[in-house]
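**Q** have a look; sequence and predicted model below, questions after that.
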Amino acid sequence: MALSLDNVSIHRFNQPLLTVNFSVAAGEIVCVMGASGAGKSTLLDAISGQLSQPFSVQGDITLNGERINDIPAHRRNIGIMYQDALLYEHLTVGDNIAFALPRSEHHALKASERRARIVGQLDTVGLADFYDRAVQTLSGGQQARVALLRTLAAKPAAVLLDEPFGKLDNTRKEQLRPWVIQQLADRGLPALMVTHDSGDAQAVGGRIIEV
């Protein structure tokens, strides 16, 4: 699996904002760094299919050999993890993850099987007993773990990380970063992370693209 950005240019009101040209291999995390307003998050919007006016994109965005520029966002199979967990507050922890399961898998599993599988996933992050918990009762680090589990439950072909550790204190950040990196590597997913924090970029240990 690979995500490729071939001469991808982001424009704002038809004025160039940034241009990038690189690929992200399976299991690799590439960091894009730059000042606020440089277009980092807008680049992620372009990749995920959520770009809106006054922004536009030129160039080829390719995922696993398929050009996805004109594919609707919901069909691109790209997972996104934001600075905010953005969990559904009307759903429990377990139901948040279940919501992201592919439709075919959701219907193929009995409710008990689905629950057992999700509890197993929660157990990998020390939250095995949290299936029925309200998400509002979780700490920031716990919410971030659940958010990534929900992202991975959808079986994405690539993952975008938008300042994923920005709201965590240093202790929680030191705990969460290596776990996120390992989860993505274990699944062989190409991942692109935008950040303004050099500590986050260095912790990932991969290439850093300056914009």
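**A** That came in fine, so what should we check first?
**Q** only C-alpha atoms for contact and neighbour calcs from this point on.
**A** Noted.
**Q** got a list of what the spatially most central residue of the chain touches?
**A** The chain has I80 as the residue nearest its centroid, 2.9 Å off, counting by Cα atoms, centre = their mean. Contacts of I80 were listed using Cα atoms under 8 Å, 6 or more residues apart in numbering, and they are T151, V159, L160, L161, D162.
**Q** mind listing which of those residues are in helices?
**A** Per DSSP state H, helices hold the following members of the contacts of I80: T151.
**Q** this structure: strands as residue ranges?
**A** In the chain, the strands defined using DSSP state E lie at 2-12, 15-25, 29-33, 55-63, 66-67, 78-81, 158-162, 191-195, 208-210.
**Q** residues contacting the third one, please?
**A** Applying Cα under 8 Å, 6+ apart, the set of residues contacting strand 29-33 from outside is 24, 40, 181, 190-198, 201, 204, 206-211.
**Q** if we use 7 Å, what do you get?
**A** Contact with strand 29-33 is made by 24, 40, 190-196, 201, 204, 206-211, as judged by Cα atoms under 7 Å, 6 or more residues apart in numbering.
**Q** sorry, back to before: now the strands of the chain in a markdown table, with distance to I47?
**A** Written out in a markdown table, the entries for the strands of the chain read as follows (distance: least, Cα to Cα, whole Å):
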| stretch | distance to I47 |
| --- | --- |
| strand 2-12 | 9 |
| strand 15-25 | 12 |
| strand 29-33 | 13 |
| strand 55-63 | 7 |
| strand 66-67 | 11 |
| strand 78-81 | 8 |
| strand 158-162 | 9 |
| strand 191-195 | 10 |
| strand 208-210 | 16 |
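**Q** grab the nearest non-local neighbour of V57.
**A** I10 (4.7 Å; Cα to Cα, 6 or more residues apart in numbering).
**Q** before we go on, here's another structure to hold up against the first:
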Amino acid sequence: MSPLLQLHAVEKGFGGSPVLKGINLALRGDSYISLLGPSGSGKTTLLRVIAGFDEPDRGDVILDGKRIDDVPTYQRNIGFVFQNFALFPHLSVARNIGFGLENRAIGAMPAAERRDRVAAMIELVGLTGLEERGIAQISGGQRQRVALARTLVTEPKLVLLDEPLGALDANLRTRMRDELRAIRERLGVTFLHVTGSETEALAMGDTVIVLANGRIAQADAPDTVYSQPASAEIARFLNCYNIFSGTRDGGDFVGPAGRFAISAASVRAAESAPAYAIRQDKIAVRPDGAGAGDGEESVGGTFIASEYSGAAVLSFFALDDGRVIEVEDHLSLREAPAYAEKQRYRLTWQTRDALVFA
């Protein structure tokens, strides 16, 4: 099956500064794609180029087999959901949702058909009974649904979502994740969802694309991105790895934290300085003086404090070189740990669980 959207060597810059640097991308239809990256990585610029709000300096944008670089935004059949929702405060919920149908430049439809389509979309997104309310009279989550319904009612081939959950509180964001996925699956349309939250990207995407410094650094299934980040930069951005600096010395990695043996299966290509990474939940805490067993690595550290997050506890240990190591304990697997403040412990992990970028 041909990809729904293809980008070939797309570049875009502003004021002589490059933002997108040769983006090559292929997205399949009927899928949920998360586009993850730190602030300034080019995420929103990439969406705007796809939507037609910005023209690429170089490269091709192809939708459903047709090049659309020079096609006006309103003719691309691409929907866009903005972070701030961009709703009309003087219009009702129903009028906001039907705005695109009433004002479309191409393919105008009879009023009765518009009403039927708006009513069906209101039911789909769970806004029945709120049709005549003003935007100021509904909650943040309901506004998010209005913005999504206004886009979906025009039946686009592709929906671009620019941090659509960023304006919602934490509890509502979690609920809306499930709702967005359920709505997308019912309609069978492709969503490209931009976010700076690694948790959101991993939870929502069938595929996670990581954008870094204007380039695609990795595009994989969520579990692959989480357990096998393609670079130390991605591992650092995921915020679940401890990363050591140093150099590779034969079969070992040597740095300020010590000398660690390297498993051949752990080695990844390095795009920058060599680094050694171990995931926070792969570390076991043992009494001080406990030696590492066969196939294990360890460092000594002093307990500082723990942070309780409900499902897990994150504990912080200071190493002898002054850096801090984080250890995550999932409470579904074991009881909450009880470490003594300023006590020394041995932090241990399996050699095979480390990732070495060298």
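**A** That came through, no problem. If you're wondering where the values come from, they're calculated on a predicted model, not measured in any experiment.
**Q** before we move on, the earlier item: distance of the residue nearest to the centre of structure 1 from L149 of structure 1?
**A** Applying Cα to Cα, to the nearest Å, the value for I80 of structure 1 to L149 of structure 1 is 11 Å.
**Q** repeat that for M81 of structure 1.
**A** 10 Å.
**Q** ok, L192 of structure 1 next?
**A** 17 Å.
**Q** how about R103 of structure 1?
**A** R103 of structure 1 is 17 Å from L149 of structure 1, by Cα to Cα.
**Q** quick check on those two: which one has the bigger neighbour count.
**A** L149 (23 against 10; other Cα atoms under 10 Å).
**Q** so what's the more buried one up against?
**A** Contacts of L149 of structure 1 (Cα under 7 Å, 6+ apart): I97.
**Q** what about it, distance to L127 of structure 1?
**A** 11 Å.
**Q** what's the answer for A98 of structure 1, then?
**A** Distance from A98 of structure 1 to L127 of structure 1, by Cα to Cα: 15 Å.
**Q** between these two, who's got more neighbours?
**A** A98 (22 against 17).
**Q** now the equivalent of that one over in structure 2, nearest residue through space, not along the chain?
**A** Superposed on structure 2 with TM-score structural alignment, A98 of structure 1 falls opposite G98. What sits nearest to G98 of structure 2 in space, not counting adjacent residues and going by Cα to Cα, 6+ apart, is V118, at 5.9 Å.
**Q** wait, what's in contact with the one you found?
**A** V118 of structure 2 neighbours (Cα under 7 Å, 6+ apart): A94, I97, G98, V153.
**Q** between the residues you listed, which is closest to R145 of structure 2?
**A** Relative to R145 of structure 2, the closest of these is I97; by Cα to Cα it sits at 9.6 Å.
**Q** what is the neighbour count of the aligned partner of S48 of structure 1 in structure 2?
**A** Matched by TM-score structural alignment, S48 of structure 1 corresponds to A51 in structure 2. Per other Cα under 10 Å, the neighbour tally for A51 of structure 2 reads 26.
**Q** got a list of what A51 of structure 2 touches?
**A** Neighbours of A51 of structure 2 in contact, by Cα under 7 Å, 6+ apart: T73, I78.
**Q** circling back: which one (most neighbours) among the contacts of V118 of structure 2?
**A** Top of the contacts of V118 of structure 2 by neighbour count (other Cα under 10 Å): I97, with 29 neighbours.
**Q** how far away is the closest residue to that residue other than its chain neighbours from M121 of structure 2?
**A** Leaving aside its chain neighbours, I97 of structure 2 sits nearest to R150 (4.0 Å; criterion: Cα to Cα, 6+ apart). Per Cα to Cα, R150 of structure 2 is found 8 Å from M121 of structure 2.
**Q** all helices of structure 2, in order?
**A** 43-51, 93-102, 111-124, 140-152, 170-187, 198-204, 222-227, 232-238.
**Q** would you mind giving these as a markdown table with distance to F316 of structure 2 added?
**A** Formatted as a markdown table, the helices of structure 2 follow (distance: least, Cα to Cα, whole Å):
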| stretch | distance to F316 of structure 2 |
| --- | --- |
| helix 43-51 | 32 |
| helix 93-102 | 48 |
| helix 111-124 | 46 |
| helix 140-152 | 36 |
| helix 170-187 | 24 |
| helix 198-204 | 21 |
| helix 222-227 | 21 |
| helix 232-238 | 17 |
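**Q** right, and the ones you listed - which one's nearest A86 of structure 2?
**A** helix 140-152 (7.5 Å).
**Q** what's the mean deviation for the closest one versus structure 1?
**A** Following the fit onto structure 1, the mean deviation recorded for helix 140-152 of structure 2 is 0.4 Å by mean Cα distance after the TM-score superposition for structure 1.
**Q** just want the angle from that helix to helix 170-187.
**A** With axes from the mean of the first three to the mean of the last three Cα atoms, to 10 degrees defining the directions, helix 140-152 of structure 2 sits at 30 degrees from helix 170-187.
**Q** what range in structure 1 does helix 140-152 of structure 2 sit on?
**A** Taking TM-score structural alignment, helix 140-152 of structure 2 hits residues 140-152 over in structure 1.
**Q** and the matching stretch, how far from the chain's centre?
**A** Relative to its chain's centre, stretch 140-152 of structure 1 lies at 10 Å (Cα atoms, centre = their mean, to the nearest Å).
**Q** once you drop chain neighbours, what's closest to N69 of structure 1?
**A** Using Cα to Cα, 6+ apart and skipping residues adjacent in sequence, the residue nearest N69 of structure 1 is I61, 5.8 Å away.
**Q** the one you found contacts S4, correct?
**A** Yes - here I61 of structure 1 reaches S4: they are 5.9 Å apart, a contact under Cα atoms under 7 Å.
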